[in-house]
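1. What follows is a predicted structure for the sequence shown.
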Amino acid sequence: MQLVDVKKDVSSKIRHWCARAERSPAQVRRKLYAWGEREGADDLVATLLEEGYVDPKRFAEAYALDHVRLKGWGPGKVAAALRFEHSMDGHIVDMALGAVAAEDVHEAACRAVRKRKQRHPDEDPAKTIGVLLRKGFMVEVARAAVVAEDAPPKFGPTC
């Protein structure tokens, strides 16, 4: 029977997990707790931060871009998730949202309006705006997306 150093095993396992995708320090801490590694979790997270396996700024930027482009979230919802689910500081959240282009946000809002109109073609525009607000979009962006989708087709891109 071979004895395995549990600390080294968990350390290599968490490094491999972090190398596969961007992770927040909070995600890493939760994963370590799930593996029963409560005592050395903070030290291991600090080591991973030093070694570059975990970088809050890099994670926040990737998270913001992915959730706006792929999931259709608005900046408000992204900011709330980064702050509360991932325990990110305000300046990191602001930096991450600054990396998201206004065109990406507008396109995500337009996609959400199109999707909503497919399911509810005769819905009141105010209701559609409410849906967008709950997805984290600003009022101006929500209104612009609803107006752009209701307007007759023009030459060139509108939404």
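-> All right, it came through fine. Numbers count the residues shown, from 1 in each chain.

2. When you work out contacts or count neighbours from here on, use the C-alpha atoms and nothing else.
-> Noted.

3. most residues in a single helix of the chain, which one?
-> Among the elements of the chain assigned as helix by DSSP state H, the one spanning the most residues is helix 102-119.

4. Can you give the distance from that helix to the centre of its chain?
-> Taking Cα atoms, centre = their mean, to the nearest Å, one finds the center of helix 102-119 at 17 Å from the center of the full chain.

5. Tell me the buried residues in it?
-> Within helix 102-119, the residues that qualify as buried by neighbour count (16 or more other Cα atoms under 10 Å) are 105-114, 117.

6. elements contacting the very next helix or strand once past it?
-> Sequence-wise, the next helix or strand downstream of helix 102-119 (DSSP states H and E) is helix 125-134. Identification of packing neighbours for helix 125-134 by 3 or more Cα pairs under 8 Å, 6 or more residues apart in numbering; DSSP states H and E yields helix 102-119, helix 139-150.

7. A further structure is provided below for comparison with the first:
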Amino acid sequence: MNTTEETEMLHKMAAYCARTERCPSDVRKKLTAMGATSDVEERIVARLTAERFLDEARYCRSFVEDKWRFNRWGRFKIRFELRRRDLPDNLIEEALSELIEEEDYRAVLDELLRRKLSAIRATSSTDRAVKLLRYAESKGFERSAVFDCIRAMKDDDVEAPEDID
């Protein structure tokens, strides 16, 4: 690969990163699809990182904030998706603890479960509990947090499942 092709790839990747926040694995996938060798990929990623087009910590914060605020994902699902992108655990945990407060986390989970409960058609409280649990886990919330929330709903006299323990 000659230097003109590498320079052209660098410019394309800079424009790609300038449009929205990207992580290094996204850029590597794109470069591989363009036919870049691993050496070229590493040089381009290093240059983009040096010029602040790529920043793993910034990407983690942005991803956590978007998935939490707009998609209402739980910590488990956010953490899983960030690990799939080969980001360091310390940056993931830092972003999660910085941007998701425990009180807000429980309030969102409570809101999601109450909304889901009104849409569930189940004959027994056990069926309702199982459906609520599956729903919350699919959104990435931890099982213990879901159980705590369901118990709190039961204590509030909401038509919540009684068989959670």
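-> Looks like it came in fine. Predicted model, so just to flag it, every value in this text is computed and none were measured.

8. Remind me which helix or strand the residue nearest to the spatial centre of structure 1 belongs to.
-> Geometric centre of structure 1, nearest residue: Tyr63, 3.6 Å, by Cα atoms, centre = their mean. Under the assignment given by DSSP H and E, the secondary-structure element containing Tyr63 of structure 1 is helix 56-69.

9. Relative to structure 2, what is the average displacement of that helix?
-> Here the mean offset of helix 56-69 of structure 1 against structure 2 after fitting is 0.8 Å, by mean Cα distance after the TM-score superposition for structure 1.

10. which residues in structure 2 does that helix match up with?
-> Residues 56-69 of structure 2 are where helix 56-69 of structure 1 aligns, taking TM-score structural alignment as the criterion.

11. what's the spacing between that stretch and its chain's center?
-> Distance of stretch 56-69 of structure 2 from the chain centroid (Cα atoms, centre = their mean) equals 8 Å.

12. ok, residues contacting that stretch?
-> 21-24, 73-74, 78, 82, 87, 91-92, 95-96, 99-100 (Cα atoms under 8 Å, 6 or more residues apart in numbering).

13. Write the ChimeraX selection for whichever of the residues you listed are buried.
-> In ChimeraX, this line selects whichever of the contacts of stretch 56-69 of structure 2 come out buried by 16+ other Cα under 10 Å:
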select :21,22,23,24,73,74,78,82,87,91,92,95,96,100
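
14. Which secondary structure element is home to Arg28 of structure 2?
-> When elements are defined using DSSP H and E, Arg28 of structure 2 is found to belong to helix 24-34.

15. Run through the neighbouring helices and strands of that helix.
-> Judged by 3+ Cα pairs under 8 Å, 6+ apart, the packing partners of helix 24-34 of structure 2 are helix 38-50.

16. buried sites along the helix it packs on?
-> Of the residues in helix 38-50 of structure 2, those scored as buried under the neighbour-count criterion (16+ other Cα under 10 Å) are 40-41, 44-45, 48.
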